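A.B. asks: no sequence on this one, just coordinates:
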């Protein structure tokens, strides 16, 4: 029997480490359990691009978490306010008003203070110039409510959170899979773990589950989201196989949220089948589709590429790609927009076809060549006149074709031409556990399971159909911080009650 802890945190990604740090600063003795080896730590957070969405009123709020931003640089920046109501309305809009109001409100209202808290624990942030700003008349204009990212992407985030956990003397055990939760008198009493094929019990008065959803479990994907999801690429860690959810359900936890929905994106068709820890940083995604068009192998378009900024469509268009023949589509661009494509299109890992004419380009592709060319010609004929401006929803669309393209419609007519094949990559499932705003896991009677908390992807009920970019990372941090502090508080109350007996 190993030593007993106040709080055990299952998982070692952003949500889990925020929970561990929060519990520790609130007086608890904390153990973090990581299923994977040390060189594969960090969960899905390790693979993130680092963009994190929070509410702020003006640039001075952002400068509190980016203190290295000099006055001269700040003077060149135009930073629109992104209020809590802006954030909440965006969240509700893209989830079709289904996000649970209490959980959504907690995420939004606690977002800024959580960012400040993270900065206080050494997490470094920087402005997201590359993907969320444009230059106009000598000023840098930010847009889309997502101006900040973690320094060095998810790699830097995990590195700093682990460093802080070590500074606080939080124990972290790698190659340690939690397999069962223990209770005594209807209260959490410990965790059974498996290390090197051997089981052992670790006592604890409280547990925070933050070990991801079930996106890396092919059987659970097929059962809950649909059989076609067996073909989806797993964008992040292979260790998010639903272990925490299963353990909680065994104790009577209530499921919650959109169990047949998930966050998925268009990613390079030749991406690794699971996240490659030697190539982190979300380098395979392909998110410049609003600047071009997407066709399937039969030669048909299937989404409105310009329906909204990519921040609000990319998390739902992955599933649309999955529905296409062979789960593949082709993003088509010409030389007019090629310089505007995001950085990932220029990496050596990007799969691309290039030709001086459309006919030569299509000849290289394993597609219905006649229909492919016909669709592009019909699209070009449907493009309407107007001012083209990719930094705003410019209303420059098409007329007479289905689906239409609402914004950023340019004729594809200037060579060279480019085709980027994409497939569907799943990030996390939207279905999870029912928790309250304090991160407590609820049973079928919607009552807290004493001593059990959850954070991160395991929290169901926040995201449905879609999500505003950067909200997953923020949700993990917010509910990680809350669940850690509440777990420590629970332990304190539990200890006081025991002393009174």
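C.D. replies: Now that the structure is in, tell me what you want to look at. Note that this is a predicted model, so its numbers are computed, not measured. Numbers count the residues shown, from 1 in each chain.
A.B. asks: okay, CA-based contacts and neighbour counts for the rest of this
C.D. replies: Will do.
A.B. asks: what kind of secondary structure is the closest residue to residue 224 other than its chain neighbours in?
C.D. replies: Using C-alpha to C-alpha, 6 or more residues apart in numbering and skipping the chain neighbours, the partner closest in space to residue 224 is residue 260 (5.3 Å). Put simply, residue 260 is coil when judged by DSSP: H, G, I helix; E, B strand; the rest coil.
A.B. asks: this is the other structure I want to compare:
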């Protein structure tokens, strides 16, 4: 194996990025920002030269390598991606990923697809995987570094291979149930309906299944489940229903009741039949009982378990296939038109059409304040496709002005966040992290609900608070971020090196005052705040906010990191019956059209609780799958 010094220059990497962004076939309204990446400014002369090189390479440059195996490494979404590329004199033989920490089933799927594409086309001038920009750019940069060591003409290696045009003749698919959207609710409905004997087609516009579920916080509520009862936890459907209404304020009470009465059965099915693994229950200030089921391996492992279970069924899954228009004949929805990423055209005709398309958090034109300015951290697929198609056939929308903002975002690129929810909650609730504003003062009991922190945060002039941690707390905080595949060490290092000039705002120093002033926080006031906090610990009484302080702030170096509003989940959408029928503007069911998951308004009102989004996704999907299977069998 030959290992040379890295030679990928900044200019070459930016040129590569330009080619990739130009070549990438993304779907309409898909800004390629799920695994968000920073915009790169490329000199126009360099861009023109890159285009000329690409054209020249298409005219007949031949690949010629020095045989061997070469390694390359670059930063991906979850950390470094390390590859080994093996070549002979004339071809790329293998592309092997040696190290990665990408999201299971999403980033890892992108690595698989990109490797296959490079080998098939014998070129790194391939399309990025939609929804996996960070992973795609990192992987291709690593492969580029490896190939540069092989002596190949890099212009030839970057040649864009022109594919044969696909027929635009419409293909008709007949089924009993067509499900639009392959997230938690759609996969849950598909699994259940198939188990009940129904013929199911599942359409997903992304190149992978999972949706928001696969990148969520990693918990599912399970009140009244067998597992919760076995743990000796007292709970009931009535208590959960009460919490839904108390937290949600403007719920559709019939749908909330439906949720509360069926969530336990859903949890039993998810655990016992699908095979999703849990590690006990925890609670949150919003709940009257410990009912948040903690997922083993988090959401990525759960999503992979469900994908594998779905693969065992007869469900026909069409990936990279976007639904474009509901088919209406008379007053009845009889299916949907769809288009593949390669231009293939479909008409899927069915007895029941189920919308499971998620929310519209990534469709700025549909958002209202404060959601239109909050940092986005959700999937690129949340563009309101289902909402738009349903509105076009006369569906009623409800609560469209509401969404869920969490108070623990870190701005890793302009307008986009990563969530530190697990790490932030640990240091604020169970350790000695404190939350301060720019004046250097604490603003509330940090162990309180997300909603209480969010409300204080939104009152700030720049909607920013900061967590201060000692070295011991920071080590726990950042390890949790690594374990949950969120904030990477590279992003932390970049934030520190920015020295407060640009996000993410992160500072470290053995002196609290110096660290604070680096990110624009009053240093003298923060020193006093820390002294007061430690005095409250010694006295056993937080005189300011009544927090139960479990440990003092210890030795440095100290770390300060921004916390900003982050947003992904929308709470507005279609109004439905308890049979999941979509209602029209006169509140009458639209024959043949049904909806589940985030596209439905009402189950959680104007706010959502921890674990309740996934709880609703699976409960609605599982129950609708049962009901529709029975309906189409009539």
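C.D. replies: Nice, I can see it. Just so it is clear, the model here is predicted, and its values are computed rather than measured.
A.B. asks: In the second structure, what residue corresponds to the residue nearest to residue 224 of the first structure?
C.D. replies: Counting by TM-score structural alignment, residue 260 of the first structure corresponds to residue 402 in the second structure.
A.B. asks: And residue 444 of the first structure, by the same measure?
C.D. replies: Checking TM-score structural alignment: residue 444 of the first structure goes with residue 585.
A.B. asks: and the residue nearest to that match when sequence neighbours are not counted, how many neighbours?
C.D. replies: Spatially, and ignoring its direct neighbours in sequence, residue 585 of the second structure is nearest to residue 396 (4.5 Å; C-alpha to C-alpha, 6+ apart). The tally of other residues near residue 396 of the second structure (other C-alpha atoms under 10 Å) stands at 19.
A.B. asks: need the contact list for residue 396 of the second structure.
C.D. replies: 574, 575, 582, 583, 584, 585, 586, 587 (C-alpha atoms under 8 Å, 6 or more residues apart in numbering).
A.B. asks: Quickly note the distance from the fourth one to residue 590 of the second structure.
C.D. replies: What it means is residue 583 of the second structure. In this view, residue 583 of the second structure and residue 590 of the second structure are 6 Å apart by C-alpha to C-alpha, to the nearest Å.
A.B. asks: residues in contact with the residue nearest to residue 224 of the first structure?
C.D. replies: By C-alpha under 8 Å, 6+ apart, the neighbours of residue 260 of the first structure are 224, 225, 226, 429, 430, 431.
A.B. asks: hmm, try it at 10 Å
C.D. replies: Counting by C-alpha atoms under 10 Å, 6 or more residues apart in numbering, residue 260 of the first structure touches 221, 222, 223, 224, 225, 226, 429, 430, 431, 464, 465.
A.B. asks: which of these count as buried?
C.D. replies: Among the contacts of residue 260 of the first structure, those classed as buried by 16 or more other C-alpha atoms under 10 Å are 221, 224, 225, 429, 430, 431, 464, 465.
A.B. asks: For the alignment partner in the second structure of the fifth one, list the residues it contacts.
C.D. replies: Alignment note: residue 430 of the first structure maps to residue 571 in the second structure; criterion TM-score structural alignment. The contact partners of residue 571 of the second structure, taken as C-alpha under 10 Å, 6+ apart, are 359-361, 398-404, 598-608, 613.
A.B. asks: can we see that at 8 Å?
C.D. replies: Counting by C-alpha under 8 Å, 6+ apart, residue 571 of the second structure has contacts 359, 399-400, 402-404, 598-602, 604-607.
A.B. asks: Could I get the full set of strands for the stretch 1-150 of the second structure?
C.D. replies: Taking DSSP state E, counting those that start in this stretch as the test, the strands found in the stretch 1-150 of the second structure are 68-75, 80-87, 92-99.
A.B. asks: what's the angle from the first one to strand 92-99?
C.D. replies: The reference is to strand 68-75 of the second structure. 40 degrees (axes from the mean of the first three to the mean of the last three C-alpha atoms, to 10 degrees).
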